[in-house]
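In: curious how this folds, go ahead:
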Amino acid sequence: MNPSDPSSGGPPIIFDSARRATRLARSFGRFAGADFLHRRAAENAVASLEATLRDFPVAVDLSAHPSPFAELLTQSIAAHRVGLPRSMAGGAAAPGATSLPIADGSADLVVSLMTLHWANDLPGALAQIRRALKPDGLFLGTLLGAGTLKELRAVLTEAELSERGGAQARISPFADGYDGAALLQRAGFALPVSDVDRLTVTYPDLSALIRDLRSMGETNVLAGVIRPLNRSILLRAAVLYGQRHGDAEGRIPATFEIVNLAGWAPHERQPRPLPRGSAQTRLADALGVIEHKPGR
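Out: Have a look, this model is predicted:
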């Protein structure tokens, strides 16, 4: 059965997991110089734990680059409430591709930062995480959102069309951040929360942006045969980037969206919405306004 064939019933193969693992491995030696996105995601996750007055004795970290979260957690007031996170970075190159090496119902906390946007089956990966949690266990995750690298996506496409007469996809099809809560609900999480953290990073030129992406392990790993970009395409893209988005000093912006996700494994003690029609106070009374009947 071919997993990339929709008739097989499996998810489409969007990313090449072997290529992803290779790019990720190459990034480790340079990651410290370009860890700002992962550090920001880790800051958000640690802030959520600080605001959650619960103990999480068994914690698992599925982040491809776990060091920012581990470092910030040790400096946090929440450190004494969270067990030493067990890192599974080695298996995070293709989230959702295989079963998680975590027993169902065994973790109080699962963290996955800046990794899930590489999942071929994002709902399936989230469902695996939910099953790994104990009842009332917490999941904290981040992934890159749809607005990420929108400037780069546009200029690369235009440059390749101009130079070759056709263009391949070069930037991942990131998820829409506004779908985050729905994705968590679909995976079976209770009390889902999602928000989007947008930031713009300024670079001296296109080469500097590409160096950072390589250092993060965030370069193109889309499935299929990828025709390399030649020098003329990259030069054309750099010119277009500067013309469309550059400032007076020639610096260029790059947009990133970090989608923050939080959800709980269901438990009977969690709050639930009241049954429809059970309210004891009219909304008009609570707001101090006069209610008008339809047609008046």
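In: could you use CA atoms for every contact and neighbour count after this?
Out: OK.
In: count of neighbours near residue 169?
Out: Residue 169 sits with 12 neighbouring residues when counted by other C-alpha atoms under 10 Å.
In: against residue 62, how distant is it?
Out: Here residue 169 is placed at a distance of 27 Å from residue 62 (C-alpha to C-alpha, to the nearest Å).
In: same deal with residue 287?
Out: Between residue 287 and residue 62 the distance is 46 Å, computed by C-alpha to C-alpha.
In: I'd say residue 197 and residue 261 touch.
Out: No: with the criterion set as C-alpha atoms under 8 Å, residue 197 and residue 261 do not qualify as a contacting pair; they are 11.0 Å apart.
In: to compare against the first, here's the next sequence to fold:
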Amino acid sequence: MRAVSLWLRRKHQLPLALAFRRFSTSNSKVKIFDRELKRTQRDRAAWLTPSHDPLLHTVAQNLLDRLQDCKKTFPTALCLGGSLQPITRSLSAPPGGVEKLIVMDASYDMLQACKNAHHNATVETHFLVADEEFLPIKESSVDLVVSCLGLHWTNDLPGAMIQSRLALKPDGLFLAAILGGETLKELRIACTLAQMEREGGISPRVSPLAQVRDAGNLLTRAGFTLPGVDVDEYVVKYESALELIEHLRAMGETNALYQMNNILKRDTALATAAIYDSMFSAEDGTVPATFQVIYMTGWREHPSQQKAKRRGSATISFNDIQKQFGSQN
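Out: As a prediction, this is how the structure comes out:
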């Protein structure tokens, strides 16, 4: 478990070329999240997010660290929504092996902010306004797809991952970080107790998120080979629950459920903050918030990749192994 301090505000701007295209939002049959509301939230977050947020930076760096284990390079990369600036900043920095970078988001304002923050990058960069649920990317056209804290807002996560796989060239790599089910567990508890106390019932205030046990199945279902999943938990300390809410707004991570009561009563909000403080406050007066991040890696199939041996092809049995090691005791 890692402790991450609150974000620091620092201006850091670098320009890049801009090539915008507009696409309509996806017409997914599954309606869990309001994609138009999420786009609006990301428009707002574009002006609230500081240039360096320690939580977003840490998650982005831990995700891209997985590239260090790869011996191959990825000339053409696609960055999907979520935490764009830390990812594009790292992929644009030499010597990363990336020659062409496509940055995609449903929010025009978020892309504009990302463009304004990267003026000195040497990588050919294109910015694309589009929805992760409907990728306007030619099949087998990119070597790397990276999504940092964005895909957990898609209505059809397996479908979005399948489209990412199809966009990859054979032996292309998919890297993604999504928030897991233990994220904001403190806020969930406080909000539930406050609603039961003040309103006599519960309405969803924190979005449903994928569980760790589901991540491997998602990769397999999407058709990726050599799937890999691991999890980190980051604990961020805030001065109050209200400061946590402001941080969530700045990250574009506030609730976007398709069916929810948009009006949160003032007394319920104040009760939530009071319960949060009384149940979880530390000795120094701060309150913690847990962010569980699930990291996923997968490859598009290629003949050069390692494959599992066919059933029955083993040349030694488990009984023989047991006898061999047992005889040494």
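In: overlay the chains and give the TM-score.
Out: TM-score for the superposed pair, counting by TM-score structural alignment, normalised by the length of structure 1: 0.88. Supporting figures: 280 aligned residues with a C-alpha RMSD of 2.2 Å.
In: ok so, going back, higher neighbour count, residue 197 and residue 261 of structure 1?
Out: Of the pair residue 197 of structure 1 and residue 261, residue 261 is the one with more neighbours under other C-alpha under 10 Å, namely 24 against 16.
In: so which residues of the stretch 151-296 of structure 1 form helices?
Out: Secondary structure of the stretch 151-296 of structure 1 (DSSP state H, counting those that start in this stretch): helices at 180-186, 206-216, 231-245, 283-287.
In: just say which of these is most tucked in.
Out: Among these, judged by mean count of other C-alpha atoms under 10 Å, the one packed with the most neighbours on average is helix 180-186 (a mean of 19).
In: for it, packing partners?
Out: Contacts of helix 180-186 of structure 1 with other secondary structure elements, assessed using 3 or more C-alpha pairs under 8 Å, 6 or more residues apart in numbering; DSSP states H and E, are made with helix 122-132, strand 190-203, strand 252-264.
In: rebuild those as a markdown table, extending it with distance to residue 95 of structure 1.
Out: Formatted as a markdown table, those follow (distance: least, C-alpha to C-alpha, whole Å):
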| stretch | distance to residue 95 of structure 1 |
| --- | --- |
| helix 122-132 | 6 |
| strand 190-203 | 19 |
| strand 252-264 | 16 |
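In: so which of the ones you listed is nearest residue 155 of structure 1?
Out: Distances from residue 155 of structure 1 to each of those were compared by C-alpha to C-alpha, and the smallest falls on strand 252-264, at 11.9 Å.
In: where in structure 2 does that closest one align, residue-wise?
Out: Under TM-score structural alignment, the match for strand 252-264 of structure 1 in structure 2 covers residues 287-299.
In: and that stretch against structure 1, how far off on average?
Out: Following superposition, stretch 287-299 of structure 2 is found to deviate from structure 1 by 0.6 Å on average (mean C-alpha distance after the TM-score superposition for structure 1).
In: chain center to that stretch: distance?
Out: Computed by C-alpha atoms, centre = their mean, to the nearest Å, the separation of stretch 287-299 of structure 2 from the middle of its chain amounts to 8 Å.
In: and stretch 144-151 of structure 2, by the same measure?
Out: Using C-alpha atoms, centre = their mean, we find the averaged C-alpha position of stretch 144-151 of structure 2 to lie 6 Å away from the chain's own average C-alpha position.
In: what distance do you get for the equivalent of residue 33 of structure 2 over in structure 1 to residue 221 of structure 1?
Out: Matched across to structure 1, residue 33 of structure 2 falls on residue 15, judged by TM-score structural alignment. Distance from residue 15 of structure 1 to residue 221 of structure 1, counting by C-alpha to C-alpha: 6 Å.
In: more neighbours: the two, which one.
Out: Summary of the neighbour comparison: residue 15 of structure 1 and residue 221, criterion other C-alpha under 10 Å, with residue 221 having more neighbours (22 against 19).
In: counterpart of that one over in structure 2?
Out: With TM-score structural alignment defining the correspondence, residue 221 of structure 1 maps onto residue 256 in structure 2.
In: and for residue 201 of structure 1?
Out: Matched by TM-score structural alignment, residue 201 of structure 1 corresponds to residue 236 in structure 2.
In: correct me if wrong: that match contacts residue 3.
Out: Yes: the pair residue 236 of structure 2 and residue 3 passes the contact test of C-alpha under 8 Å, sitting 6.0 Å apart.
In: right, I'll call it a day here.
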